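Participant: With the sequence up front, the predicted model follows.
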Amino acid sequence: MTAAATEPFGPLAPFAHPAFFYRDEQEYLDGTLPFVHDGLDAGEPVAVAVPGKNLALIKDALGDAAGAVRLLDMREAGRNPGRIIPGVLRAFADAQPAGRRVRIIGEPVWAGRSDTEYPACAQHEALINAAFQGRTATIMCPYDVARLPEHMVADAYATHPTVIHPGTRTARDNDAYAPGDVVSRYNEPLAPVRDALTFSFVSDSLPHARHVAVGEGARLGLVGVKLDDLALATAELTTNSVVHGGGSGVLRVWAEDGYVVCEVRDEGRLADILAGRRPVPRDQRGGRGILLVNLIADLVRVHRSDSGTTVRCWFAR
């Protein structure tokens, strides 16, 4: 590894995405606070989206300056990793004046993320680079190397073009950077599930597919807004299958670890790796299906293959 630039936290133009490795609370603050203050001093809009405990650390340490920073609990805003780019990072960046550099701390990977959630986290980190290509932004992603397993730290190297090691403030070039490999590696087949309600649908049966999903979701314990979210996700995904996935598909619904899970499988090929993660212009017609599902579901996983696409989404009971 060689030093990137003399600027703290890496090169400033046009997009920087360093991984910041830390081992304890002091190292965390030693790395995050200067990053925030440097942004504020430069007149850059600053956002911090990290898990609640770390958010409290930063907020307390910033004191009065915290009022100038957009603060978000990543356990809520980014529970579904597929929501982070459109609903957190781009939502903040796109709200700023055109061409103005933004500075964001985003911590989507923390100890306690489930094995079901983590593949979506790794893909998210890899896809940030494509989603912000050519934009003026610095997004620093902290990783707790004392608590995270080795494969997650290895993935951090693969998804960030530069890294900041504990006790330093200088981003260094990263020879292990290979985001495409991470996207492909975690495009893994979703584990088969027994005892799921299964319904095959075509265009004429779209209303019935939604009715079936809502009935089963209610039977399994979903109520209120969550049941409405399941209905909306089912409508969007099944309609996508009819319009873009060969005219038909298969809907499955089941209960799993405190969630109701909805899956839609069809023969379409989802070639756009940023589908569902890219904000859609207001004047664009269509193209919001998977994006909408990402924004309302607690977790979304997608498997792409030559034979079709499977989208699986989780809703907490």
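Facilitator: Ah, there it is.
Participant: going forward, measure contacts between C-alpha atoms and count neighbours the same way
Facilitator: OK.
Participant: quick one: the strands in the stretch 1-150 of the chain?
Facilitator: Applying DSSP state E, counting those that start in this stretch to the stretch 1-150 of the chain gives strands spanning 15-16, 18-22, 46-50, 70-73, 102-106, 137-144.
Participant: In CSV, list those strands along with distance to residue 202.
Facilitator: Formatted as CSV, the strands of the stretch 1-150 of the chain follow (distance: least, C-alpha to C-alpha, whole Å):
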stretch, distance to residue 202
strand 15-16, 44
strand 18-22, 45
strand 46-50, 41
strand 70-73, 40
strand 102-106, 41
strand 137-144, 43
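Participant: Could you save those strands as JSON lines and add columns showing mean neighbour count?
Facilitator: Below are the strands of the stretch 1-150 of the chain laid out as JSON lines (neighbours: other C-alpha atoms under 10 Å):
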{"stretch": "strand 15-16", "mean neighbour count": "22"}
{"stretch": "strand 18-22", "mean neighbour count": "26"}
{"stretch": "strand 46-50", "mean neighbour count": "25"}
{"stretch": "strand 70-73", "mean neighbour count": "17"}
{"stretch": "strand 102-106", "mean neighbour count": "24"}
{"stretch": "strand 137-144", "mean neighbour count": "24"}
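Participant: and of those, who's closest to residue 36?
Facilitator: Proximity to residue 36 (C-alpha to C-alpha) singles out strand 46-50 among the strands of the stretch 1-150 of the chain, at 6.7 Å.
Participant: Check which helices and strands the closest one sits against.
Facilitator: Under the contact criterion of 3 or more C-alpha pairs under 8 Å, 6 or more residues apart in numbering; DSSP states H and E, the helices and strands touching strand 46-50 comprise helix 25-41, strand 70-73, helix 74-77, strand 102-106.
Participant: got the buried residues for stretch 110-128?
Facilitator: When burial is assessed from 16 or more other C-alpha atoms under 10 Å, stretch 110-128 yields the following buried residues: 110, 117-128.
Participant: Need the residues that contact the helix or strand in which residue 163 is found.
Facilitator: Secondary-structure assignment from DSSP states H and E places residue 163 in strand 162-164. Outside of strand 162-164, the residues within contact range by C-alpha atoms under 8 Å, 6 or more residues apart in numbering are 4, 9-10, 16-21, 157, 170-174, 177.
Participant: tell me the most buried of the helices and strands packed on strand 46-50?
Facilitator: Per-residue neighbour counts averaged over each of those give the maximum for strand 102-106, namely a mean of 24 (mean count of other C-alpha atoms under 10 Å).
Participant: also this one, for the comparison:
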Amino acid sequence: MITCSDGFAHDVLFFGSTDDLLAVTVPFLRRGLAQGEAALVFDAGHNGTPIVQALSNEPGIGRVTRDAHQRPARTLSLFQHTVEEALASGARGVRIAGDVGLPVRPSHWAEWVRFEAAFNDVLAGYPVQAVCPWNTRQFSDEALRTVQRTHPSIITAHSRRPNPDYLQPRDYLSRFAVPAPDPLETTEPTLTIADVTDLDLLRRRLDDTLTGCVLQLEDIEDFTFAVIEVATNALQHGRPPVQIRLWCADRKILCTVRDHGPGFDDPLAGYYTAGRADLTQRPLGLWLVRRLCDHLDFFTRADHFTVRLTTTA
């Protein structure tokens, strides 16, 4: 029998068949119910579906779903909110099994792996045990090795063992989530502002530039708000000039916001849900920004700090 210690656990399950998936996840969730814990299936319409079907007659099994286009940072907040609700309702702990967020679009892969790393820090203070299944038939060996670095333990139907390749969240995000240059940045920007001083004017210029982009209006509005939030932080906490460069490609919007201050170097900035006590030491605006665009990168160079935002159709 596979057992988990009390407190936090985040296990990776590499499976090659539905039988392998169910052999671990179904007993794992049933044991949680027997011990007075909340048992949840995270169903994103991929790996979670067989688990939902296998436990369809189990009245105590809860289900957490995400919209097909929900961004990883929002999913992380959904997990935290769901866990807090279960504990407030009297659960001794929370067990989660299912698909952790198979990217609907390949361009979101890096963000979902960041999600896996951040999960270990954001939920570490909760009595949460999570089993994250990754299908060995769907992902390359390289992709699976990357995923393995973000899970403290490896679980199978017969054993559970510490993962020797696990990296702490900050170590992983600092070493393996370093932003590479985007090819768009080598082309002429659609909009350049050399020195932002008026946020109302910036908003108008963004609205004018983004009108007609091949994205949903909601995505454009979210992206505009995110750029304004980052520019506000740069004006308040950075050093002038604050510079904007924006590219509006066929199905993609990319914007860089640069100031000449030291910036910050916490790779987990923006992953924490508003309201936590330690948020007083973190850039709050990035919590919103991560939920309003598909990708958020930030990096420091010799004489400037840059935040890069990207949304794709």
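Facilitator: Structure received. Since we're looking at a predicted model, the values are computed, not measured.
Participant: whereabouts in the second structure does the strand holding residue 163 of the first structure align?
Facilitator: Alignment of strand 162-164 of the first structure against the second structure: residues 153-155, by TM-score structural alignment.
Participant: residues touching the aligned partner of residue 55 of the first structure in the second structure, list them.
Facilitator: The criterion is TM-score structural alignment: under it, residue 55 of the first structure has residue 48 as its aligned partner in the second structure. Taking C-alpha under 8 Å, 6+ apart as the definition of contact, the neighbours of residue 48 of the second structure are 41-42, 97-99.
Participant: please redo it, this time with the cut-off set to 10 Å
Facilitator: With contacts taken as C-alpha atoms under 10 Å, 6 or more residues apart in numbering, residue 48 of the second structure has the following neighbours: 21-22, 25, 41-42, 63-65, 97-101, 132-133.
Participant: Name the nearest of the residues you listed relative to residue 262 of the second structure.
Facilitator: Distances from residue 262 of the second structure to those, taken as C-alpha to C-alpha, are shortest for residue 101 (33.8 Å).
Participant: Where is the longest helix in the second structure?
Facilitator: The helix spanning the most residues in the second structure, taking DSSP state H as the definition, is helix 217-237.
Participant: helices and strands around it, which ones?
Facilitator: Contacting helix 217-237 of the second structure under the criterion 3 or more C-alpha pairs under 10 Å, 6 or more residues apart in numbering; DSSP states H and E are the following elements: helix 199-210, strand 243-248, strand 252-259, helix 285-292, strand 305-312.
Participant: in the first structure, what residues pair with it?
Facilitator: Residues 224-244 of the first structure are where helix 217-237 of the second structure lands when matched by TM-score structural alignment.
Participant: wait, which of the contacts of residue 48 of the second structure is closest to residue 313 of the second structure?
Facilitator: Distances from residue 313 of the second structure to the contacts of residue 48 of the second structure, taken as C-alpha to C-alpha, are shortest for residue 101 (18.2 Å).
Participant: Cross-check the contact I'm expecting between the closest one and residue 115.
Facilitator: Yes: applying C-alpha atoms under 10 Å as the test, residue 101 of the second structure and residue 115 come out as touching, 8.8 Å apart.
Participant: Find the residues that touch each one of the two.
Facilitator: With the criterion set as C-alpha under 10 Å, 6+ apart, the overlap between the contacts of residue 101 of the second structure and residue 115 is 71-72, 75, 109.
Participant: how about the residue nearest to residue 293 of the second structure when sequence neighbours are not counted, what does it touch?
Facilitator: In space, residue 293 of the second structure comes closest to residue 311 once its chain neighbours are excluded; the distance is 5.3 Å by C-alpha to C-alpha, 6 or more residues apart in numbering. Remark: with contacts taken as C-alpha under 10 Å, 6+ apart, residue 311 of the second structure is in contact with 215, 219-220, 222-223, 248, 251-255, 292-296.
Participant: Trace residue 311 of the second structure over to the first structure, please.
Facilitator: For residue 311 of the second structure, the aligned position in the first structure is residue 314, judged by TM-score structural alignment.
Participant: right, and residue 275 of the first structure touches residue 290 too?
Facilitator: Yes: using C-alpha under 10 Å, residue 275 of the first structure and residue 290 qualify as a contacting pair, with a distance of 6.9 Å.
Participant: who has more neighbours, the two?
Facilitator: residue 290 (20 against 15; other C-alpha atoms under 10 Å).
Participant: Which residue in the second structure aligns with that one?
Facilitator: Taking TM-score structural alignment for the superposition, residue 290 of the first structure sits opposite residue 286 in the second structure.
Participant: Report the contact partners of its match.
Facilitator: With the criterion set at C-alpha under 10 Å, 6+ apart, residue 286 of the second structure makes contact with 226, 229-230, 233, 268-272, 292, 296.
Participant: what's the spacing between it and residue 254 of the second structure?
Facilitator: From residue 286 of the second structure across to residue 254 of the second structure, the span is 16 Å (C-alpha to C-alpha, to the nearest Å).
Participant: ok, now residue 117 of the second structure?
Facilitator: To residue 254 of the second structure, residue 117 of the second structure is 24 Å away according to C-alpha to C-alpha.
Participant: Check the offset of the match of helix 217-237 of the second structure from the chain's centre.
Facilitator: 20 Å (C-alpha atoms, centre = their mean, to the nearest Å).
Participant: Could you list the buried residues of it?
Facilitator: Neighbour-count burial for stretch 224-244 of the first structure, with 16+ other C-alpha under 10 Å as criterion, is recorded at 226-227, 229-242.
Participant: what's the mean deviation for it versus the second structure?
Facilitator: Between stretch 224-244 of the first structure and its aligned partner residues in the second structure, the average distance after superposition works out to 1.8 Å, using mean C-alpha distance after the TM-score superposition for the first structure.
Participant: tell me the centre residue of the first structure?
Facilitator: By C-alpha atoms, centre = their mean, the first structure has its centre lying nearest to residue 81, at 2.6 Å.
Participant: Which residue in the second structure occupies the aligned position of that residue?
Facilitator: So residue 81 of the first structure corresponds to residue 72, using TM-score structural alignment.
Participant: Same question for residue 117 of the first structure.
Facilitator: Correspondence of residue 117 of the first structure to the second structure, assessed by TM-score structural alignment: residue 108.
Participant: so what's that match up against?
Facilitator: Residue 108 of the second structure is in contact with 71-72, 101-102, 294-295, 312, counting by C-alpha under 10 Å, 6+ apart.
Participant: One more: residue 315 of the first structure?
Facilitator: Listed by C-alpha under 10 Å, 6+ apart, the contact set of residue 315 of the first structure reads 217, 222, 226-227, 229-230, 255-256, 258-262, 296-300.
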